[in-house]
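**Student:** quick one: sequence plus predicted model below, questions after.
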Amino acid sequence: MAPSLLPWFYVVQRFALALLTLFIISLTVFFACQLLPGDVAEILLGQAATPEAVAGLRTAMGLDEPAIQQYVNWLTGFLQGDLGTSYANRIEISELIGGRLVNSLKLAGVTTMISVPVALTLGILAAMYRGSALDRVISIFTISIISVPEFMLATFAVLVFAVWLGWLPALSLSSAEAQSWGELLKAYAMPVISLSIGVSAQMIRMTRAAVIETINTPYVEMALLKGASRSRMVLRHALPNAIGPIANAVALSLSYLVGGVIIVETIFNYPGVAKLMVDAVATRDLPLIQSCAMIFCVSYLSLITLADIVAILSNPRLRK
């Protein structure tokens, strides 16, 4: 294979692996939902429903078909953009998810805009002044945050900013669009703070490790021996060659949002996709659960695949 085509071969390979992974995830999500206790038809009709009514509803919903056939029907519709109809709400899932997805993307976007610059700056500073008091403070802070579960961070944020200080509301407001800018900031503040702290801690640690690994390479040490300042050594020589590992660090840290947002949206009653998914589990709304789970999985895989592609294209050895 021609050297110039080699990076693009790896890019296509990453896309193929992502699609294969997504197919395996779709199997896992679908059949895991089938293992949930209780019968959907009985739950929807109530305890007073007759066996004939339950059987008729199961037939109408296609639940009497073999599981493999149900999976094929669901996957075919999903690939065509037809997510099906919600069992509990009796409306199209795409319509139900639409507004919630926008809210979740807003929350993730604001969290990303705050956490990424802060985490990269602190991670690079910790690597630049490795072993200093600044590095030790940053390391202690990040290790402490990583050791705390998401729900504890959210609960502590409520305790400090809502209970003790009284600066922010304990719950996010669902009618954020109709508020003033001040109220809008207050509505987003608690979820964003809780998510940003956890995401930043992971990103700082991984960025620091990536930059330090690059600093220890011979060509960077040679630049230091030739009289390059510490900042020039890191920013001019080490950082450009650490773009690939840093991209992976950012992607892996932001993938934390996939799991963390579920807990944070539930605690703060934020009207996003994660809260919708939790409510769907309570009502055993299988199509809605599957659609929400696939959205989270696609988001996670997209971040990881994008990080792999950036690492490949930023590696001069692969470009040659």
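**Tutor:** Structure received. Numbering: from 1, shown residues only.

**Student:** alpha carbons only for contacts and neighbour counts from here, please
**Tutor:** OK.

**Student:** residues touching residue 41, list them.
**Tutor:** Counting by Cα atoms under 8 Å, 6 or more residues apart in numbering, residue 41 touches 54, 55, 57, 58.

**Student:** in ChimeraX, select just the buried ones from those residues.
**Tutor:** Filtering the contacts of residue 41 down to the buried ones (16 or more other Cα atoms under 10 Å) takes a single ChimeraX command:
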select :54,57,58
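
**Student:** JSON lines for the contacts of residue 41, including secondary structure and distance to residue 23?
**Tutor:** Formatted as JSON lines, the contacts of residue 41 follow (DSSP: H, G, I helix; E, B strand; the rest coil; distance: Cα to Cα, whole Å):
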{"residue": "54", "secondary structure": "helix", "distance to residue 23": "32"}
{"residue": "55", "secondary structure": "helix", "distance to residue 23": "31"}
{"residue": "57", "secondary structure": "helix", "distance to residue 23": "29"}
{"residue": "58", "secondary structure": "helix", "distance to residue 23": "27"}
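
**Student:** for comparison:
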Amino acid sequence: MLAYALRRLFLALVTLWLATLLVFGALLLIPGNPATTILGINATPEAVAALEARLGLDKPPLERYLHWLGGAVRGDLGQSIRYNLPVSKLIGSRLLITLPIVAFSLLLATLVSVPLGILAARRSGTWVDVGISVGALLGIVLPSFWVGLMLIYVFIVWLKLPLPSSFPIGGWRVPAQALAAMVLPVLTITLARASLLVRMVRGSILEVLHQDYVRTARAKGLSERVVLYKHALRNAALPVVTVLGLEFAQLLIAAVIVETVFGIPGLGALSLTAISARDFPLVQGVVLTLAAFIVGLNLLVDLLYGLLDPRVSYQ
């Protein structure tokens, strides 16, 4: 197990290193002079040269990449042009807002989707299955920004519940207000994610219930509950675990839309600001952070597979 984990960790680090090459190389391919793009076409040559020296753009690309990579290894992602603050500090403060939203959304989506998926599989072909499947399909096709706006209208405008429509300026210094501001964004994200997971759980359970070992368990006289929860659910969880790992990473990216709708100053809003302001150090830091989460979660899923499925070889 240890050798397998170390090998997967090595591959994850190689993947992350390749991600740094892609991030840095993509910004090199952007046409035009980044300093001119940031300062505008009316900037003087002296101002452009000064900004190039400040950003290190006057050095060869390989030297700039090695300097940035060395800083990234130490946790130093450079200085933001837009905010004049360390990129790592900016990203860390925004992750404190985005990560709880994503974590609560995925947790709630799992708690809702697993029982509904199991129920739909057990009642396959009945009106219960049809109702759950249609509801899941609607949750998938409805745009997140529209769902968010409808939730604001229903809960705040119509029902007049005391829920803030944006994140408090004080942030987590006022925990009650911060948690209240997360209710509607979490519900918005949960609707789409739970809808996808319901279909995944239903399909996995139906596939497992037709396996020979399930029929053997039933032939032994075991109750349907024991057959489902002790024998079928563990194997049916394998594709669901894969989806959950990928979903967490995708939610960090999808949070851009939700954070825009609800005025939440999270990582998604920070990435939009960085792109619009041509803040290349901040763009590099945000993309590298997202890549690190994706690679790390894929590594975690690989290790969980070995625990859930004894057929996975550690050799």
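**Tutor:** Great, that's in hand. Because the structure is a prediction, the values reported are computed rather than measured.

**Student:** how about stretch 286-305 of the first structure: buried residues?
**Tutor:** Across stretch 286-305 of the first structure, burial judged by 16+ other Cα under 10 Å covers 286-294, 296-298, 300-305.

**Student:** what range in the second structure matches that stretch?
**Tutor:** On the basis of TM-score structural alignment, stretch 286-305 of the first structure is assigned to residues 280-299 in the second structure.

**Student:** on that earlier part again, out of the buried residues of stretch 286-305 of the first structure, which are inside helices?
**Tutor:** If you go by DSSP state H, these have 286-294, 296-298, 300-305 in helices.

**Student:** circling back to that earlier point, need the residues that contact the match of stretch 286-305 of the first structure.
**Tutor:** 8-9, 12, 15-16, 19-20, 23-24, 27, 77-81, 87-88, 91, 245-246, 248-249, 252-253, 267, 271, 274-275.

**Student:** off-centre distance for that stretch?
**Tutor:** Stretch 280-299 of the second structure sits 11 Å away from the centroid of its parent chain (Cα atoms, centre = their mean, to the nearest Å).

**Student:** what's the average distance for it when superposed on the first structure?
**Tutor:** With mean Cα distance after the TM-score superposition for the first structure, stretch 280-299 of the second structure departs from the first structure by a mean of 1.3 Å once superposed.

**Student:** in contact with the equivalent of residue 8 of the second structure over in the first structure, which residues?
**Tutor:** Under the alignment by TM-score structural alignment, residue 8 of the second structure pairs with residue 14 in the first structure. Each residue near residue 14 of the first structure by Cα under 8 Å, 6+ apart is listed here: 305, 308, 309.

**Student:** now with 7 Å, please.
**Tutor:** Counting by Cα atoms under 7 Å, 6 or more residues apart in numbering, residue 14 of the first structure makes contact with residue 305.

**Student:** how about the helix or strand harbouring it: buried residues?
**Tutor:** Assigned by DSSP states H and E, residue 14 of the first structure belongs to helix 6-34. Of all the residues in helix 6-34 of the first structure, those buried under the rule 16+ other Cα under 10 Å are 7-8, 10-11, 14-15, 18, 22, 25-26, 29-30, 33.

**Student:** and what of stretch 211-227 of the first structure?
**Tutor:** For stretch 211-227 of the first structure, by 16+ other Cα under 10 Å, it's 211, 212, 214, 215, 220, 221, 223, 224.

**Student:** and residue 167 of the second structure, that one's in a strand?
**Tutor:** No. Residue 167 of the second structure sits outside any strand when classified using DSSP: H, G, I helix; E, B strand; the rest coil, being coil.

**Student:** now do it: how many residues are near it, please.
**Tutor:** Residues within reach of residue 167 of the second structure, counting by other Cα atoms under 10 Å, total 21.

**Student:** also residue 141 of the first structure?
**Tutor:** 12.

**Student:** which position in the second structure pairs with it?
**Tutor:** So, by TM-score structural alignment, residue 141 of the first structure is matched to residue 135.

**Student:** any idea which residue is closest to the centre of the first structure?
**Tutor:** Nearest to the geometric centre of the first structure sits residue 258, at 2.6 Å (Cα atoms, centre = their mean).

**Student:** how about it, what's its match in the second structure?
**Tutor:** Residue 258 of the first structure maps onto residue 252 in the second structure, by TM-score structural alignment.

**Student:** hang on, residue 238 of the first structure packs against residue 215?
**Tutor:** Yes. Counting by Cα atoms under 7 Å, residue 238 of the first structure touches residue 215, with 5.6 Å between them.

**Student:** helices of the stretch 51-200 of the second structure, start to end?
**Tutor:** 61-73, 87-122, 127-141, 144-151, 175-209 (DSSP state H, counting those that start in this stretch).

**Student:** in JSON lines: the ones you listed, plus distance to residue 308 of the second structure.
**Tutor:** Formatted as JSON lines, the helices of the stretch 51-200 of the second structure follow (distance: least, Cα to Cα, whole Å):
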{"stretch": "helix 61-73", "distance to residue 308 of the second structure": "33"}
{"stretch": "helix 87-122", "distance to residue 308 of the second structure": "17"}
{"stretch": "helix 127-141", "distance to residue 308 of the second structure": "27"}
{"stretch": "helix 144-151", "distance to residue 308 of the second structure": "33"}
{"stretch": "helix 175-209", "distance to residue 308 of the second structure": "15"}
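
**Student:** separation between the match of residue 8 of the second structure and residue 241 of the first structure?
**Tutor:** 21 Å (Cα to Cα, to the nearest Å).

**Student:** contacts only, for the match of residue 258 of the first structure.
**Tutor:** residue 102 are the contacts of residue 252 of the second structure under Cα under 7 Å, 6+ apart.

**Student:** which residue in the second structure lines up with residue 217 of the first structure?
**Tutor:** Counting by TM-score structural alignment, residue 217 of the first structure lines up with residue 211 in the second structure.

**Student:** same question, residue 53 of the first structure
**Tutor:** In the second structure, residue 53 of the first structure lines up with residue 47, judged by TM-score structural alignment.

**Student:** can you report how many residues lie near its match?
**Tutor:** 13.

**Student:** thanks a lot, see you next time.
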